[in-house]
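Peer 1: how would this look folded up:
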Amino acid sequence: MIDKLEMFIALAQARHFGRAAEAVGVTQPSLSAAIRQLEDSLGVMLVLRGSRYGGLTPEGERVLQWARRIVADARAMREELRVTRAGLSGTLRLGVIPTALAAAARLTAAFAAAHPDVRITILSATSIAILDDLDALALDTGISYLDNEPLGTKATLPLFEERYALLVREDHVLAARDAVAWAELGEVALCLLTPDMQNRRIVAGLLAQAGVTVAPRIESNSTIALLGQVLAGGWATILPLGAAEAFLSHGPLRALPLTDPDARHRVGLIAPAREPQLPLVAALLAEAGRMVR
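Peer 2: Alright, predicted model coming up:
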C-alpha cells in the first residue's frame, strides 16, 4: 500500500503520468496499474482520466492528504530505525528563499561540521514553492518568511530579522548618503526580484506605502544577477542587508539602509508539524536553536 500511495503523491505533484513514473523510478504502465489498484482497494476514483491526466477527483484530493500523512509517517519510522542502527546519515533536502542563502550557508556549515555523515541538498526556491514542496514531501525543511505567507500547520524556528538596503555602485549619485528613504526611490533606476518572489511583494508593498510606483525594466529571480546589473553601472537594487553583506567587501558596492519605515520581517526554519520529527530535521532544528541562542 505504501508504495502505491507514494506513486499517487508523485502523480499529484507531477500532474503527468510519464513524469510521475520517472520520478519514482517505474514504467508508466506500472504506475498506471498501481493507481488503479489503489482505486480498487479504496473503492473510489482518484484520478480524472481522458487522453491525458485530468486532475484529482474530490475523493482523490482527500486521499492525497491522508497519503502524505501516511507516507511521511512511514518514512519517519524507517529513518528513525536506520539512525538507531547506523547513526545520523542520509541526505537533508533544504529549500531556501534566495535572500536567505547566505544565512543558510552559515547554518548548513555548522550542521555539516557536527554531522559529517549527512549530505545536504540546498535548493533556491520561492516561499510558495517551499511550502508546496514540504507538503508534497519533496523537501524535508525550508528557510523562508514566517510572517507573510499563510504557513498552515508547520513547525517554525525564527532565525533572524530581514532589513532592507539600497545597493548601488560607489560612483552612483546616492552612494555618499548614509541612508535613503523609501519615498525617494521614485526616480531611481531599479532592478528587482521577479513578482513571484515574496521579497519582491514585500518591497512593492513598502514602496506603495511610501507613495512610489515602480515598474522595473530589469527583473530576475537571482540576487547574483541583480548585483551584476548594479556593478555594471547605472542601476540600483533593493535587497536585505544579510543577502548583500557577502558582496560588500569585494568590489565597488555600497549598501544604504532604507528608512521611513525601517521595515523588518522574520525569516526562519519551517518544517512539517509532526512528532517525532525526522531525525535529520530534528538535528537541524537543534543546530539552528544553538546558533540563535
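Peer 1: From now on I want contacts and neighbour counts done on CA atoms only, so please keep to that.
Peer 2: Will do.
Peer 1: which SS class is Ala76?
Peer 2: helix (DSSP: H, G, I helix; E, B strand; the rest coil).
Peer 1: in this structure, which spans are helices?
Peer 2: With DSSP state H as the definition, the chain shows helices at residue ranges 2-14, 17-24, 28-42, 58-86, 101-114, 127-135, 198-209, 223-232, 241-248, 279-292.
Peer 1: what's the longest one packed up against?
Peer 2: When you say that, I think you mean helix 58-86. helix 2-14, helix 279-292 (3 or more Cα pairs under 8 Å, 6 or more residues apart in numbering; DSSP states H and E).
Peer 1: I have a second one here; can you model it like the first so I can compare?
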Amino acid sequence: MLDKLQMFIAVAKEGHFGRAAASLGITQPTLSTGIKQLEDQLGVQLIFRGSRFGGLTPEGQTALVWARKIVGDTRQLREEMRFQRHGLSGQLRIAVIPTALTWAARLTSRFSEAHPKVRFTILSRTSIEILSMLENLEVDAGISYLDNEPMGRVSTEPLYEERYMLVCAADSAFAAREAVGWEELDGQKLCLLTPDMQNRRIINKNFAAAGVTPEAWAESNSTIVLVANVEAGGFVTVLPEDMARFLISGKSLKIIPLKGVEVAHTVGLVAPYREPHTPVLGTLLREAKRMSAA
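Peer 2: I've put the predicted structure just below:
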C-alpha cells in the first residue's frame, strides 16, 4: 500500500495526474490504476474525477493526513534501522531561502566533518515553497524565517538574525557613508528580489515604515542577479549582511548598514514536528543549535 499512498500524496500536491506521474517517474495509467486500487482498499472515493483532476473528496482530505503520516513514519523507521546498522548515514534534503544559502553551506559543512556518511541535497526555494515541501515530504528540513509568517506545527532551531545592508558601486554617492537611512533610497534605481520572496516582503515593510514606496527597476529570484546588476552599473540593492558580504567578495562594490525602522527577523532550521526525530535530523537540529550559540 505504501507506493499507492505515495502516488496519492503526489496527486494531491500537483493537482494534476500527468504532472504527478512525471514527478514519480511512472506512466499516467499506472498512477490512475494505483489510485483506484487504493480507493478500493479503503472503500471510499478519494478524488473527484471528470475530464481532469477535480480535487480531493472530504474522505480524501482525511486520507491525505494519514498518508503523509504513514509515509513519514515509514521513512523514519528506515532511518532508525539504518542508524542501528551503519550509524549516521543517508541523504538529507534541505530547502533554503535564497538569502540563507551561505548559512546552509556552513551548517552542512560542519555536519559533514563530523558525519561523513551523510550526503546533502540543497535546494533554493521561497519560504512558502519550503513549508509546502516539508508538508508533502519532498524535503527533510528547511532553512527559512521563523517569526514573520505562520509556519504550522514544526520543530525549529534559530540560526541568526538578519541585518540589512545597502549594496552599491564603489563610485556611488552612498559608498563612503557609515550608514544609510531607508528613506534615503526613495527614488533610487533599485533591483530587488521578486515579491513572492519573504525577504522582499520584509524589505517592503521597512520601506513603508520609513514612508517610502520602493520602485524596483529590476526584480529577480536570484541574489546573484541583484549583485550582478549593481556591478554592471546604475543599480543599488538591499540584502542581508552575510549574503551581501559573500557576494561582493572580490568585486568593486560596497556594503553599508541600513538604519532607522528596521526590525530584525530570525532565520533558522525548520523540520516537520516529530517525537523523536530521525537520528540524522535530530543531530542536524543539535548542530544548528551549537552554531547559533557560537
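Peer 1: Throw the helices and strands packed on helix 58-86 of structure 1 into TSV and include distance to Asp117 of structure 1, thanks.
Peer 2: Formatted as TSV, these follow (distance: least, Cα to Cα, whole Å):
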stretch	distance to Asp117 of structure 1
helix 2-14	26
helix 279-292	11
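Peer 1: Columns mean neighbour count and distance to Val267 of structure 1 on top of the helices of structure 1, output as a markdown table?
Peer 2: Shown next, in a markdown table, are the helices of structure 1 (neighbours: other Cα atoms under 10 Å; distance: least, Cα to Cα, whole Å):
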| stretch | mean neighbour count | distance to Val267 of structure 1 |
| --- | --- | --- |
| helix 2-14 | 20 | 26 |
| helix 17-24 | 18 | 31 |
| helix 28-42 | 15 | 39 |
| helix 58-86 | 15 | 25 |
| helix 101-114 | 15 | 10 |
| helix 127-135 | 20 | 11 |
| helix 198-209 | 18 | 11 |
| helix 223-232 | 18 | 17 |
| helix 241-248 | 16 | 11 |
| helix 279-292 | 17 | 12 |
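Peer 1: Those helices: which one's closest to Leu185 of structure 1?
Peer 2: Comparison of the helices of structure 1 against Leu185 of structure 1 by Cα to Cα identifies helix 198-209 as nearest, at 8.0 Å.
Peer 1: Could you tell me which residues make contact with the residue nearest to Ser32 of structure 2 when sequence neighbours are not counted?
Peer 2: Nearest residue to Ser32 of structure 2, sequence neighbours excluded (Cα to Cα, 6 or more residues apart in numbering): Phe17, at 7.6 Å. Residues near Phe17 of structure 2 by Cα atoms under 8 Å, 6 or more residues apart in numbering: 11, 28, 31-32, 52-53.
Peer 1: Can you pick out the most distant pair from those residues?
Peer 2: For the contacts of Phe17 of structure 2, the farthest-apart pair by Cα to Cα is Leu31 and Arg52; their separation is 13.7 Å.
Peer 1: For whatever residue of structure 1 lines up with the residue nearest to Ser32 of structure 2, give its distance to Gly60 of structure 1.
Peer 2: Matched to structure 1 by TM-score structural alignment, Phe17 of structure 2 sits across from Phe17. Relative to Gly60 of structure 1, Phe17 of structure 1 is positioned 15 Å away (Cα to Cα, to the nearest Å).
Peer 1: do Leu81 of structure 1 as well
Peer 2: Look at Leu81 of structure 1 and Gly60 of structure 1: by Cα to Cα, they are 31 Å apart.
Peer 1: cool, Gly186 of structure 1 as well?
Peer 2: According to Cα to Cα, Gly186 of structure 1 stands 49 Å off from Gly60 of structure 1.
Peer 1: Let me know the closest of the contacts of Phe17 of structure 2 to Ala264 of structure 2.
Peer 2: Taking Cα to Cα as the measure, Ala264 of structure 2 lies nearest Val11 of these, at 38.5 Å.
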